[in-house]
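Engineer: fold the following.
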Amino acid sequence: MVDGDVTSESNAESARSIETAENAIAATESYEADGGWVLFDGENPLAWIESAVTVRLDDAA
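Structural biologist: Prediction:
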């Protein structure tokens, strides 16, 4: 069922979203700790991710 109140992104908005995701992936750094990996924003090291499963960043975008 299509929701009439929901509009799709324009091409420009879509391109900005892709560029933002690519920039976020490029800025992501990591290190191994206690048998797992810590992912964090290289520009803001306090912004980190904890996960119980592994997901490729390319697949998450």
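
Engineer: from here on, contacts and neighbour counts on C-alpha atoms
Structural biologist: Fine.

Engineer: may I see the buried residues of stretch 43-52?
Structural biologist: Buried residues in stretch 43-52, defined by neighbour count with 16 or more other CA atoms under 10 Å: none.

Engineer: second chain to compare with the first, below:
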Amino acid sequence: MPDPGTSADGEEDSVATEPTVAEAIRSTESYEAGDGVVFYDAENPLAWMQADNAVDLEDAA
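Structural biologist: Here you go, the predicted structure:
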């Protein structure tokens, strides 16, 4: 019976892991725009979000 972390050819499978909440919040930056605040991932500036109401980042992450 093969090991669950090993593929059929015996190579280990790579599993992408999500960052912990604390890491995600630490890498979040923001700036004020004309009609609100923009939050974005400092490690991936193209990853941003928009909301019509305020959201506590710890609750959303």
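
Engineer: report the contact partners of Glu58 of structure 2.
Structural biologist: 21, 25 (CA atoms under 8 Å, 6 or more residues apart in numbering).

Engineer: can you classify it by secondary structure?
Structural biologist: Secondary structure assignment for Glu58 of structure 2 (DSSP: H, G, I helix; E, B strand; the rest coil): helix.

Engineer: longest helix anywhere in structure 1?
Structural biologist: helix 11-27 (DSSP state H).

Engineer: for the equivalent of Ala22 of structure 2 over in structure 1, give its distance to Val55 of structure 1.
Structural biologist: Residue pairing (TM-score structural alignment): Ala22 of structure 2 is matched to Glu22 of structure 1. To Val55 of structure 1, Glu22 of structure 1 is 16 Å away according to CA to CA, to the nearest Å.

Engineer: the two: which has the busier surroundings?
Structural biologist: The neighbour count for Glu22 of structure 1 versus Val55, taken as other CA atoms under 10 Å, is higher for Glu22 (14 against 9).

Engineer: all strands of structure 2, in order?
Structural biologist: 28-33, 36-41, 44-49 (DSSP state E).

Engineer: now distance to Ala61 of structure 2 too, for these, in a markdown table please.
Structural biologist: Output for the strands of structure 2, formatted as a markdown table (distance: least, CA to CA, whole Å):
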| stretch | distance to Ala61 of structure 2 |
| --- | --- |
| strand 28-33 | 11 |
| strand 36-41 | 12 |
| strand 44-49 | 12 |
